[in-house]
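[1] The sequence and its predicted three-dimensional model are supplied below.
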Amino acid sequence: MIAAPFHAGERALQTLAGSREQMEEFGSRIIRDRMPEQHRAFFAQLPFLMVGSLDAELQPWASALAAPAGFMQSPDAAHLHVGALPAAGDPLAGQLKQGALLGLLGIEPHTRRRNRMNGTVESLDAGGFMVAVQQSFGNCPRYIQAREPVLAPVRGGEPPVQWLDKLDLAAHRLIGSADTLFIATAYPNEVAQGDEADASSHGVDVSHRGGRPGFVRIDGDDTLTVPDFNGNRFFNTLGNLAVHPRAGLLFIDFDSGDLLHLAVTAEIVWNGPEVEAFEGAERLMRFHVTHALRRPAALPLRWGDAALSPHLAGTGQWNTGMRALADGR
């Protein structure tokens, strides 16, 4: 167990939410510096892995790696070997080196299971890399859409990466219809000076967000607004954003395998009419896109139709009135 697993940003948000005392006790029991046996077995059965990384400019990026199930193996409770490497166009390719901080999310959408592991790259080889565990913990299944991935044949050649000066029509269509996104955030060592939390709380995190199709609102060419629903009260993502307001978003085209990576700056809308107007939202996250790249057919997985999470029944949708509120902010 880790005695002080939450950093200053996470603790501040837990205090605002009135959950600090509960999380102090609960977090130290749930967040471990080793992977339990069920987590080790879980990663080994997955055909893909979500990875959060941090570039030299302290910009987080979210990425995905895929290979036949079994490409991840845990030789012991303190390590996970990932038997895959990012393609040249993946932002992760530039960050993957010994000592790099990574956030890992193992997620099995069709069973709505997910487990998190944050750590450091201990070594690399020709086929993959070894991650040493810093923090390991499970996540609740809420807001995960049930869809099952199937490996697709790998095509010859690597489609060119498309850098976007602004979100184009294809990006708007993907984002505007999305029911799922992945978000990478960070608590870099450069931000953590003087924090009494355990050093394992420093680093990168990658997480899942889900909602009804269209839960991400697009304002203009470069601003996205996303409702934040009730969660586990750890505030890993929002705690990072509170002290380091930058994030990496990843949208997946589940039909084609296209990946859309976004580098964004972030702000949290704590309250007000916009929040109140969206049923189920406790707050909003607003993202301003600074960089975007599209990687066509980069993920060799295809999914069938999704069964939306039953927890979405109590959540709202964007409407014209909410857009008017946003325009008047």
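    Right, received. Where do you want to start?
[2] alpha carbons only for contacts and neighbour counts from here, please
    Noted.
[3] The helix or strand in which residue 65 is found: what's the following helix or strand?
    According to DSSP states H and E, residue 65 maps onto strand 60-66. Later in the chain than strand 60-66, the nearest helix or strand by DSSP H and E is strand 72-76.
[4] Which other helices and strands does the strand holding residue 65 contact?
    strand 48-54, helix 92-95, strand 180-187, strand 246-252, strand 259-269 (3 or more Cα pairs under 8 Å, 6 or more residues apart in numbering; DSSP states H and E).
[5] Just send the ones you listed back as TSV, with mean neighbour count too.
    Shown next, in TSV, are those (neighbours: other Cα atoms under 10 Å):
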stretch	mean neighbour count
strand 48-54	26
helix 92-95	17
strand 180-187	26
strand 246-252	25
strand 259-269	21
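[6] of all those, which lies closest to residue 106?
    Smallest distance to residue 106 across the helices and strands packed on strand 60-66 (Cα to Cα): 5.5 Å, for strand 48-54.
[7] got the angle between that closest one and strand 60-66?
    160 degrees (axes from the mean of the first three to the mean of the last three Cα atoms, to 10 degrees).
[8] Packing partners of strand 48-54?
    Applying 3+ Cα pairs under 8 Å, 6+ apart, we find strand 48-54 packed against strand 60-66, helix 92-95, strand 101-108, strand 180-187, strand 203-210.
[9] try 6 Å this time
    The contact analysis (3 or more Cα pairs under 6 Å, 6 or more residues apart in numbering; DSSP states H and E) places strand 48-54 against strand 60-66, strand 101-108.
[10] Make sure residue 29 is indeed in a strand.
    No. Under DSSP: H, G, I helix; E, B strand; the rest coil, residue 29 falls outside any strand and is assigned helix.
[11] what about it, neighbour count?
    14 (other Cα atoms under 10 Å).
[12] how close does the residue nearest to it when sequence neighbours are not counted sit to residue 136?
    Spatial nearest neighbour of residue 29, chain neighbours left out: residue 1 (6.0 Å); criterion: Cα to Cα, 6 or more residues apart in numbering. Counting by Cα to Cα, to the nearest Å, the gap from residue 1 to residue 136 is 10 Å.
[13] try this one next to it:
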Amino acid sequence: MDDHIFHTGERLVQQRTGERGTALINSRNISPGIPAAARNFVGQQRWCVLGAADAAGAMWACMLSGEPGFVQASDDLRSLQVASSDPQSVLARMAPIADLQPAQSIAVLLIELQTRRRLRINGHVSQVTAQASAQALAVAVGQAFPVCPRYIQKRELLPLEAEAAAEHRTSTAVTSGTLLDEATSAWIAGADTLFIASLGPSGEADVSHRGGRPGFVQQQGRVLRIPDFNGNSMFNTLGNLELESRCGLVFPDFEGARQLQLTGHARAHFGVDADIDQTGGTGRWIEFQVDSWRSTPLNLPQRWRLLEASPYNP
């Protein structure tokens, strides 16, 4: 099996945890294009998560929503397009990563909460189109692979009344800061889902999902402690953090159609003294140091109802 698919940081973590063999087996699911079986899945999605660096080099994760078809795979399955007829939907509402440039590394995560299916796509920006009537982002695929359903809380999308949708579209409520205030701390304390964007040794962006019971993320001042539960053993995120500390988080507000984005630095800790509820028995967690944060409404309003917590949650 080809081990060169993993970079140095990933291999180091796989060695440290004794999971290199499992990682190599699971790496068979990684392909240089979007799997043909996932084409319909891509076109059905109503939202996605992007991971990229801003102009200053800080990493951010960003949620985008749209109608089915706003994300499409190309005929040859080697590229992905994120587009909308609403000029506020793709680029302008992606701040602080709105100024994407051709060849810039970017990661896309497509996740379907009601079925617990997800697809990770890492690549680079191949084209940015910004016109008065439409905006589009084209991504050349470098790697794509499906991920297991663990730790995804099952939710269903609720219909939104016209008045509520109109009110949301006119909302410009954006708050930001460097210190986590009472409202953002409460948001984090009640979260059962987050997404984390990180960077590989050559600047390759990656974005992944983390989930657990509400309160699974612990806060100590400006530091967030995120447990690393058992996964696919490839350790893409932890491997990145082994070599590059810059990363970004986004916490969805599924009921309020908002997102809380944080950028900062992080490192992984191994063999920590924690009970099984804290790390699911792995003895691993990520400590994330907050540099700054921003809270914004989603570009298009979507509200979700919780159906079932993941049966894998510790």
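    In hand now; what should we look at? All values reported here derive from a predicted model rather than from experimental measurement.
[14] Between the helices and strands packed on strand 48-54 of the first structure, which one is closest to residue 44 of the first structure.
    Proximity to residue 44 of the first structure (Cα to Cα) singles out strand 101-108 among these, at 9.5 Å.
[15] Where does the closest one end up in the second structure?
    Residues 105-112 of the second structure are where strand 101-108 of the first structure lands when matched by TM-score structural alignment.
[16] do stretch 180-187 of the first structure as well
    Going by TM-score structural alignment: stretch 180-187 of the first structure matches residues 193-200.
[17] for residue 103 of the second structure, what are its contacts?
    Residue 103 of the second structure is in contact with 124-126, counting by Cα atoms under 6 Å, 6 or more residues apart in numbering.
[18] can you map out the strands along the stretch 201-329 of the first structure?
    203-210, 217-219, 223-228, 246-252, 259-269, 283-295, 301-303 (DSSP state E, counting those that start in this stretch).
[19] circling back: what about the residue nearest to residue 29 of the first structure, how many residues nearby?
    When neighbours are counted by other Cα under 10 Å, residue 1 of the first structure comes out with 14.
[20] that older thread, shared neighbours, residue 1 and residue 136 of the first structure?
    Contact with both residue 1 of the first structure and residue 136 is made by residues residue 32, according to Cα under 6 Å, 6+ apart.
[21] before we move on, the earlier item: out of the helices and strands packed on strand 60-66 of the first structure, the one nearest residue 101 of the first structure is which?
    Among these, strand 48-54 comes nearest to residue 101 of the first structure, with 6.6 Å by Cα to Cα.
[22] Quick one: closest of the helices and strands packed on strand 60-66 of the first structure to residue 234 of the first structure.
    Closest to residue 234 of the first structure of those is strand 180-187 (Cα to Cα; 14.0 Å).
[23] Could I get the contacting residues of the spatially most central residue of the second structure?
    When Cα atoms, centre = their mean is applied to the second structure, the residue found nearest the centroid is residue 195 (3.7 Å). Residue 195 of the second structure makes contact with 208-210, 249-250 under the criterion Cα under 6 Å, 6+ apart.
[24] Pick the one among those residues closest to residue 23 of the second structure.
    Nearest member of the contacts of residue 195 of the second structure to residue 23 of the second structure, counting by Cα to Cα, is residue 208, at 16.3 Å.
[25] Next, work out how far apart that closest one and residue 48 of the second structure are.
    Residue 208 of the second structure is 11 Å from residue 48 of the second structure, by Cα to Cα.
[26] And the strand holding residue 65 of the first structure against the second structure, how far off on average?
    Compared with the second structure after fitting, strand 60-66 of the first structure has a mean deviation of 0.8 Å; criterion: mean Cα distance after the TM-score superposition for the first structure.
[27] Now tell me what touches that strand from outside.
    Strand 60-66 of the first structure has contacts (Cα under 6 Å, 6+ apart) with 47-54, 184-185, 247-250.
[28] Widest-spaced pair of those?
    47 and 247, at 25.0 Å, using Cα to Cα across those.
[29] Of all the helices and strands packed on strand 60-66 of the first structure, which one comes closest to residue 7 of the first structure?
    Closest to residue 7 of the first structure of those is strand 180-187 (Cα to Cα; 8.2 Å).
[30] Centre of the chain to the closest one, how far?
    What separates the centre of strand 180-187 of the first structure from the centre of its chain is 3 Å, taken as Cα atoms, centre = their mean, to the nearest Å.
[31] Okay, residue 140 of the second structure and residue 127 of the second structure: tell me how far apart.
    In terms of Cα to Cα, residue 140 of the second structure sits 9 Å off from residue 127 of the second structure.
[32] same deal with residue 287 of the second structure?
    35 Å.
[33] of these two, who's got more company?
    More crowded of residue 287 of the second structure and residue 127, by other Cα under 10 Å: residue 287, with 20 against 17.
[34] Is the more buried one in contact with residue 264, as I believe?
    No. Judged on Cα atoms under 6 Å, residue 287 of the second structure makes no contact with residue 264 at a distance of 10.4 Å.
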